[in-house]
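**Q** Just need the structure, nothing else, for what follows:
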Amino acid sequence: MSNISELQVQTALKEVQDPYLGKDLVGANEVKKIQVDGGRVQVDIELPYPSAGVKDKFAAEVSRRVQAIKGVEQVTVNVGHNIKAHQAQRGVKLLAGIKNIIAVASGKGGVGKSTTAVNLALALARDGARVGILDADIYGPSQPRMLGISGKPTSKDGKSIEPMENYGVKAMSIGFLIEEETAMVWRGPMVTQALEQLLNDTRWGELDYLVIDLPPGTGDTQLTLAQKIPVTGAVIVTTPQDIALLDARKGLKMFEKVGIPILGIVENMSFYICPKCGNEDDIFSHGGGERMAEQYDVDFLAAIPLDRRIRNEADGGKPTVVAEPDSRLAELYMELARHVAAKLAAQAVDFSHKFPNIVIQNK
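**A** Below you'll find the model as predicted:
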């Protein structure tokens, strides 16, 4: 008769690390159930971020560790996820149905922010999350083309708009409402009003993450975002050269001032590998994003290479994560998404949606 204890199993699980949270499964509170029946052991693991792409790896490692316990004959491991709503900046309430809002920003244009944003959204969806993307660049919307979506959104009730959708991601952009070559000659107040309407009048449904692709800079759109939209965290995209880093620092400091957590920095166009000879070249310098992350004590999330395929696939309406799902480039975006989701999961949980509004009336 086997005398396996739950404590033995728990001790074995302390040897399994979650590389995205930087803790063991027990320390990260990811072990939800341990059941021992003779020589049979069942372990239920619940990750706080999308699990589809990593659950098999976790299950295999848990099974290996538990199987090593003397007397264990059979191990069953169930791995799932439970994505919670996390606190945004103080004084701004969460939006109904949207658990977390991720702002993807850059100090200047041309650093590949929109490409990073769309691949981040697609990667989160591929790992099993319910995801939307809001194209907040009113003057230069690019998400309709990148997602390969044409046509105009519809309205079922005449008041709200149904989001467009492709590759499992819901999307909204001013680009869906105007002709592609139409110039938006609008002043700041009109732009901010349009952004609020695109966000609030879209029937997003239930989302685990809404990725907001911001325009470059620190202007009216960013200020509206900080004051009126519950942003759970921001990702800063830069390239390695000094000019881009100067502007990226301004964006980072802006988010710090308004109390929006910085999830980390992505260094885009980090290096170039010649497709013919394989030689690696630092065209835009190297390591600037990593040094910036160290300077401001934030996470360095990813180094994305300068690769023609990334540009071609985004321009063609089928970004890298869906165009080449098994490629090294796609895996870089998948890892980026997991680190972003795990960084969010480590923040304080927002419980406000669980409590009803209390109204006191004098009669």
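**Q** Please count neighbours and contacts with C-alpha atoms only from this point.
**A** Noted.
**Q** Grab the nearest non-local neighbour of Ile262.
**A** Leaving aside its chain neighbours, Ile262 sits nearest to Ala234 (4.9 Å; criterion: Cα to Cα, 6 or more residues apart in numbering).
**Q** other SSEs contacting the helix or strand encompassing that neighbour?
**A** Secondary structure assigned from DSSP states H and E places Ala234 in strand 233-238. Applying 3 or more Cα pairs under 8 Å, 6 or more residues apart in numbering; DSSP states H and E, we find strand 233-238 packed against strand 98-105, helix 113-126, helix 242-257, strand 262-267.
**Q** Can you name the next helix or strand after the shortest one?
**A** Read it as strand 262-267. Per DSSP H and E, strand 262-267 leads on to strand 272-273 as the next helix or strand towards the C-terminus.
**Q** How much space separates Asp350 from Gln197?
**A** As defined by Cα to Cα, to the nearest Å, Asp350 lies at a distance of 24 Å from Gln197.
**Q** Need the contact partners of the strand holding Ala234.
**A** Around strand 233-238, the neighbours that count as contacts under Cα atoms under 8 Å, 6 or more residues apart in numbering are 88, 101-107, 111-113, 116, 244-245, 248, 251-252, 255, 260-268, 289, 344.
**Q** cool, stretch 208-225 as well?
**A** With contact meaning Cα under 8 Å, 6+ apart, stretch 208-225 is reached by 83-85, 98-109, 113-114, 117, 121, 129-138, 140, 188-189, 191-192, 195, 231, 247, 250-251, 254.
**Q** before we move on, what about stretch 269-280?
**A** Contacts of stretch 269-280 with the rest of the structure, by Cα under 8 Å, 6+ apart, involve 111, 239-240, 281-287, 303-307.
**Q** Could you check how far Leu122 is from Ile161?
**A** Separation of Leu122 from Ile161 (Cα to Cα) stands at 22 Å.
**Q** neighbour-wise, which of these two wins?
**A** Shown here are Leu122 and Ile161; by other Cα atoms under 10 Å, Leu122 has more neighbours (27 against 20).
**Q** compare with the first, here's sequence two:
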Amino acid sequence: MTTALTESAVRSALSRVEDPEIGKPITELNMVNTVEVDGQDVSVEILLTIAGCPMKNTIETNVRAAIEDIENVGQVNVTLGAMTDEQRLELKKQLRGSAQDPEIPFSKPDSTTRVFAVASGKGGVGKSSMTVNLAAALHAQGYKVGVVDADIYGHSVPGQLGSTAGPTVLDDEMLLPPIAHGIKHISIGQFVQGNAPIVWRGPMLHRALQQFLTDVFWGDLDFLLLDLPPGTGDVALSVAQLIPNAELLVVTTPQVAAAEVAERAGSIAQQTHQRVAGVIENMSAMVMPDGTTVDVFGSGGGQVVADRLTTLLGYEVEQLGQVPLEPGLRVDGDAGTPTVIAHPESAASKAITDVASKVAKRRISLAGKPLGLGVTSH
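**A** Below you'll find the predicted structure:
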């Protein structure tokens, strides 16, 4: 005898489907508008946040799969609608919680998201490609990762992720970031026409970064990486002000001149009271087809920076890894797929994955954080 199908069983199945952009069950977000059961056949209407939601195909596929997984279900019909302005307003209130004004969730004492600002003293050392590939490596290890393209003038994160989608606009005060290769990301490049240059002064840069952190709903991230512009200018200072708990990852090449400049990027932590999480030496020795190596940019620069920062800051700054110089890393980035995804077996991918493991290894400290324990005096 076939067990009668119920609306409750369908809603229970749908509770396992998450909105990809928000990261919460669609039942919790009130996206399930109607559920109709006719014998063993099921018809549902799902309300998207906006009519042109870029993840609508994914949502429809996942909804259909969840219902079809119900035992003895018959025909499944999925209809997609869109929320009204009032429903979007309620959704925004639900996501923002009790906060009346936009705030930076990552700067709160109880935030469990580790924030890394990827910095370099000069351009051309592969800082952006390291940011994107580290994000991809962390995601591959099971973490929820977001990337802020804080290099406003030289934005490149969307291109390296192969992303052409813009954020989903809930209203003027809340955006849902696009997702590529499982990585949530935001960039000024998603708001300008074509390859138009950004000609802004410092206050505008600060405001843009602030909006990326407050107006974008990131959800529950394990890691947020910020791709900083080279040097120690306005954006680096804004990051220190807006997210004082952000740690620095310093990227350099083996070249002595690059190492000297990278040291300055790391030493800013002494003034901003941030912690340097480590140094990454990019464009290290190039492995030739016959197995020999060539130090195209010299050697030792990463360790020099780590040693100098250790002395300057008064605690051990580790060289987290040496990423070999490989044409494939550049080729994959130009094609829009991080090399750790496109060619995980390559030497560069293995080195970056090892750095990601070291970055993720440290447990979140409870020092200075409220434990929420009630104390009763007698």
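**Q** tm score of chain vs chain?
**A** TM-score for the superposed chains, counting by TM-score structural alignment, normalised by the length of the first structure: 0.68, backed by 263 aligned residues with a Cα RMSD of 2.1 Å.
**Q** Which members of the contacts of stretch 208-225 of the first structure come out as buried by neighbour count?
**A** In those, burial by neighbour count holds for 83-85, 98-108, 113-114, 117, 121, 129-138, 140, 191-192, 195, 231, 247, 250-251, 254, counting by 16 or more other Cα atoms under 10 Å.
**Q** What's the match for Tyr143 of the second structure in the first structure?
**A** Across the two structures, Tyr143 of the second structure finds its equivalent in Ala129 of the first structure, going by TM-score structural alignment.
**Q** err, Glu281 of the second structure, not the other one
**A** Taking TM-score structural alignment for the superposition, Glu281 of the second structure sits opposite Glu267 in the first structure.
**Q** Equivalent analysis for Ala335 of the second structure, please.
**A** The equivalent of Ala335 of the second structure in the first structure is Gly316 (alignment by TM-score structural alignment).
**Q** Is that match in contact with Arg145, as I believe?
**A** Yes: in terms of Cα atoms under 8 Å, Gly316 of the first structure counts as a neighbour of Arg145; the distance is 7.4 Å.
**Q** Who has more neighbours out of those two?
**A** Under the neighbour definition other Cα under 10 Å, Gly316 of the first structure and Arg145 were set side by side, and Arg145 has more, 17 against 14.
**Q** aligned partner of that one in the second structure?
**A** So Arg145 of the first structure corresponds to Gly159, using TM-score structural alignment.
**Q** That match: which element?
**A** Following DSSP H and E, the helix or strand that holds Gly159 of the second structure is helix 157-160.
**Q** ok, residues contacting that helix?
**A** Outside helix 157-160 of the second structure, the residues that touch it by Cα under 8 Å, 6+ apart are 128-129, 132, 149, 164, 185-187, 189-190, 333-338.
**Q** Now, of those, which are buried?
**A** In terms of neighbour count (16+ other Cα under 10 Å), the buried residues within these are 128-129, 132, 149, 185-187, 189-190, 333, 336-338.
**Q** Dump the residues you listed into CSV; add distance to Lys56 of the second structure and secondary structure as well.
**A** Shown next, in CSV, are these (distance: Cα to Cα, whole Å; DSSP: H, G, I helix; E, B strand; the rest coil):
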residue, distance to Lys56 of the second structure, secondary structure
Ser128, 30, helix
Ser129, 29, helix
Val132, 25, helix
Asp149, 25, strand
His185, 18, strand
Ile186, 19, strand
Ser187, 22, strand
Gly189, 23, helix
Gln190, 20, helix
Gly333, 27, helix
Gly336, 22, coil
Thr337, 22, coil
Pro338, 25, coil
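**Q** Need those residues in a markdown table (columns: distance to Thr79 of the second structure).
**A** Written out in a markdown table, the entries for these read as follows (distance: Cα to Cα, whole Å):
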| residue | distance to Thr79 of the second structure |
| --- | --- |
| Ser128 | 40 |
| Ser129 | 40 |
| Val132 | 36 |
| Asp149 | 36 |
| His185 | 29 |
| Ile186 | 30 |
| Ser187 | 32 |
| Gly189 | 33 |
| Gln190 | 29 |
| Gly333 | 37 |
| Gly336 | 32 |
| Thr337 | 33 |
| Pro338 | 35 |
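**Q** May I ask you to name the longest helix in the first structure?
**A** With DSSP state H setting the assignment, residue counts place helix 328-345 as the longest helix in the first structure.
**Q** what packs against that one?
**A** Packing contacts for helix 328-345 of the first structure, counted by 3+ Cα pairs under 8 Å, 6+ apart, involve helix 113-126, strand 262-267, strand 300-303, helix 320-323.
**Q** Let me have the ones you listed in JSON lines, extended by distance to Leu214 of the first structure.
**A** Below are those laid out as JSON lines (distance: least, Cα to Cα, whole Å):
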{"stretch": "helix 113-126", "distance to Leu214 of the first structure": "8"}
{"stretch": "strand 262-267", "distance to Leu214 of the first structure": "15"}
{"stretch": "strand 300-303", "distance to Leu214 of the first structure": "18"}
{"stretch": "helix 320-323", "distance to Leu214 of the first structure": "20"}
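**Q** Counterpart of Gly175 of the first structure over in the second structure?
**A** Alignment note (TM-score structural alignment): Gly175 of the first structure maps to Gly189 of the second structure.
**Q** what sits against its match?
**A** Under the criterion of Cα under 8 Å, 6+ apart, the contact partners of Gly189 of the second structure comprise 155-156, 158, 195.
**Q** swap in Lys156 of the first structure?
**A** Listed by Cα under 8 Å, 6+ apart, the contact partners of Lys156 of the first structure are Glu162.
**Q** In three-state terms, label the residue nearest the centre of the second structure for me.
**A** Among the residues of the second structure, Gly146 comes closest to the average C-alpha position under Cα atoms, centre = their mean, at 1.0 Å. When the structure is reduced to helix, strand and coil (DSSP: H, G, I helix; E, B strand; the rest coil), Gly146 of the second structure reads as strand.
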